[in-house]
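Undergrad: I would like the atomic coordinates for the input below:
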Amino acid sequence: MAVGRSILISVTLFATLFDIFQDRVTIPSCHFVLPPNVDHHQTVAADFKDNPQDLTAILVSNLLLGGNNSSVFDIFRDFFLSKFFSKSFETLKPDMLLILGDVSANGFQLTSKEWSSVVQHFQKVIGPYLHLPFHVTLGDRDIGECSKLKARLVNRLANSFPELNHGGCGSFEMSNVSFISLNSIALLCGNNELLSAVETVIESESAYLRTNTEDGREQTVELITANKASYLYRWRDNPMSSQSGPVLLVHFPLQQTSKKYCRKESNSSTIWYTLPDSLKLLLRRRADPGPYDLQHAVPQNATEYIFQALKPRIVFSAHSHEFCDFIYPDGTREVTVPALAWKAKDDPGFLVATFRNNGPVIIKSCSLPRESYVVVSCIIIFILSILPVFVTNLLHQLNSRHDR
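TA: Here you go, the predicted model:
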């Protein structure tokens, strides 16, 4: 009877402690990130004051969802990921959600039925954001690397998300802020069957930007890609000033030779690096089914073409798993969104962007707890919870010996 009561106490204690823990641990920690070319000492509090006309977006990448074939680790991670989206919705009160690729861990390998389960899983995880506008940019884990890039597959996956066309690109407007998302995998892979669809989107947006300006002369640029193929882009000079175009969303970063100039935020986890290699491999195995190169970037000539045609206000990219803040010579800012999934890294993160009318884009960098910390904390909670059973059992044994 006493043992049964102690088990009930342990279960209740664990449920209470775990509920308090997960409620606190899923609250994101955020801080403002000023552009590298801004003097921090000249920045005042008024620069960050909220305005009702501002548009606030949460930007995440690398959810790496796996559909129905989930392991115990996946279920554990997805539970906390879902709690994070709920908490971020409550605390940050965003107007929209932007996901910069790699919704799935291996979408290009899935059948239509398996992909449908991933989409359902995605909708379940993002929870309250389904009631807000959201946009998904496809990543290389979704549609595959160059050797696996197929128009039919991209079309099938793109149909699952709003504002994406058959080539995996999209353009939309929210609160007078224009956005354009590009299939950067197609830009990396040379003269493929999707490249013309990407170019059409760029040219259409560029023509819209030139509506009230005089057309310039036609230029040609040769795109030299990673696989040595080439493709000729043709465009007209865009007389618009730099940073006057839409917000650009891509999965692969545009800059590729300037990593050493990129400002990063280091969040090295001491616990993670002390774990045995075998345990690290077990925790990360499902996130890395293939030899993915995290240094992939849009080729230089394609980057120049995009900048010339679109004059982006700001660029948001992903893929590298790490935060990066970079300013191009013309003043355009590219910010790389860190990976959100524990499958990708121990210390996940995301960004909050506030778009102001005719003003700068205010960036917040947010972080979530490291997976190693959460795992250790859950183990401690479990140990504390079973103490009543252990103590009761010990007392019962002592009493039995005393009776003898």
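
Undergrad: could you use CA atoms for every contact and neighbour count after this?
TA: Noted.

Undergrad: and the spatially most central residue of the chain, how far from residue 137?
TA: What sits nearest the mean C-alpha location of the chain, by Cα atoms, centre = their mean, is residue 61, with 1.1 Å. According to Cα to Cα, to the nearest Å, residue 61 and residue 137 sit 9 Å apart.

Undergrad: follow-up on the earlier one: hmm, the residue nearest to the centre of the chain is touching residue 105, no?
TA: No - the criterion here is Cα atoms under 8 Å, and residue 61 misses it with residue 105 at 11.7 Å.

Undergrad: following up with a second sequence; could you model it the same way so I can compare the two?
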Amino acid sequence: MDGGRAADSAGRRSLLLLRVSHLLPHHPQVRLAEDQPCTGRRGHRRPADGLGGPRHSAVGHPSPGSRRRTLVRQAEEHWEDDVRRFHRMFRHSTDTELVVLVGNHDIGFHYEMDWFKLQRFEKVFNASSTRIVTKKGVNFLLVNSVALHGDGCPICQSVEKELIKLSRDLNCSLQNSQSGSRVMDSCEGSQLYPPTPPIMLQHYPLFRVSDAGCTGQDAAPPEDRHLLFREKYDVLSKEASQRLLQWFKPRLILSGHTHSGCEVLHDNKYPEISVPSFSWRNRNNPSFILASVSPGSYALSKCFLPEESTVIGVYCSAGACLLLLLLAHCLWMKGLLQCLSLCLLGKHKSL
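TA: Got it, this is the predicted structure:
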């Protein structure tokens, strides 16, 4: 959700839901030795030569290990620069809570994802990548969709385990509200949430074949709408999408990743809205969604930023006008100087 805001009048706080991905450039991913990609096993750091000094392949040439440490340091500097830029772009008052949703530009695509990048993200934004945020009786389910490949990788197993637990908690909350104060045996020890279906927020959209059915001024260009999406890259797989729908039965799904807007109805009852990119880097007309949400209903408004082409046109027009004014001013000054010189010359001749 690129900019949904729900007022919380009880605590004079509001909820601002944002997604980091595609707001920040995708820098080359660098992994630490003990943090291999999600699909691989954890590796081991090679020992250094001698008494722990750096390994050198030739005199005057840094070893692969030192070059690698330099790349890691540069990657960390890029990450810190991006985080600072993000906070500058989305600076907010103290009565607004910032909630950030993880995407592939934060922890890499699935084959790039590792524990180091995931924990770095969670540490910076002080929150787990998969969790439920509850405000004024509304459950917002934040899903780490990068880890839903279903290939049994360690991070995928951890995320799926957490999703199963959250699904159980939500279902038990619904059952508990229907059965009164009596807690069912199968729900013993579960955490109770407001008994309402969640609003699901995730970076990758649920499975759809293409954007052929998408319309609107923020939809993909007509020539791109019939391009087939790749499962686990452009959209989630069919299996992962069906599991999420069966586990949570969300009343609304908000997603991103494709840079274009789209509205889809899954199984004729689960609406999904893909929010277009918020950045001029990805589209000419970026936008965000302003949401007003209650436990029983929601209303969405799409807010467009100025088009990049319009801003560039205004700058060019303003520059051209300034240039014309400067030229006119120079011509006027030149005429004034000529007039003064003639007047002075006439007076000199009369003397």
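
Undergrad: give me the TM-score for this pair.
TA: Once superposed, chain against chain, the TM-score is 0.67 (TM-score structural alignment, normalised by the length of the second structure); 263 aligned residues with a Cα RMSD of 3.2 Å.

Undergrad: related to what we said a few turns ago, now for residue 61 and residue 137 of the first structure: what residues contact both?
TA: Here residue 61 of the first structure and residue 137 have 99, 100, 101 as joint contacts, going by Cα atoms under 8 Å, 6 or more residues apart in numbering.

Undergrad: would you agree the second one is in contact with residue 61?
TA: Yes - the pair residue 100 of the first structure / residue 61 is scored as a contact, 4.9 Å apart, by Cα under 8 Å.

Undergrad: now for these two: what residues contact both?
TA: Common contact partners of residue 100 of the first structure and residue 61 (Cα under 8 Å, 6+ apart): 318, 337.

Undergrad: would you mind finding the longest helix in the second structure?
TA: As assigned by DSSP state H, the longest helix anywhere in the second structure is helix 308-350.

Undergrad: residue 116 of the first structure matches what in the second structure?
TA: Under the alignment by TM-score structural alignment, residue 116 of the first structure pairs with residue 80 in the second structure.

Undergrad: sorry, wrong one. I was asking about residue 397 of the first structure.
TA: Checking TM-score structural alignment: residue 397 of the first structure goes with residue 334.

Undergrad: where along the stretch 251-400 of the first structure do the strands fall?
TA: 314-317, 324-327, 333-336, 349-355, 361-367 (DSSP state E, counting those that start in this stretch).

Undergrad: out of these, which is closest to residue 299 of the first structure?
TA: Of all the strands of the stretch 251-400 of the first structure, strand 314-317 sits nearest to residue 299 of the first structure, with 14.0 Å by Cα to Cα.

Undergrad: how about the closest one, aligned to which bit of the second structure?
TA: Going by TM-score structural alignment: strand 314-317 of the first structure matches residues 252-255.

Undergrad: quick one: the matching stretch to chain centroid distance?
TA: 13 Å (Cα atoms, centre = their mean, to the nearest Å).

Undergrad: distance from it to the first structure after superposition?
TA: Compared with the first structure after the fit, stretch 252-255 of the second structure shows a mean deviation of 0.6 Å (mean Cα distance after the TM-score superposition for the first structure).

Undergrad: buried stuff in that stretch?
TA: For stretch 252-255 of the second structure, the neighbour count (16 or more other Cα atoms under 10 Å) marks 252, 253, 254, 255 as buried.

Undergrad: what is the nearest of the residues you listed to residue 150 of the second structure?
TA: For those, the nearest to residue 150 of the second structure is residue 255 (19.3 Å; Cα to Cα).

Undergrad: show me the contacts for that closest one.
TA: Taking Cα under 8 Å, 6+ apart as the test, what residue 255 of the second structure contacts is 1, 201, 202, 203, 204, 205, 272, 273, 274, 275.
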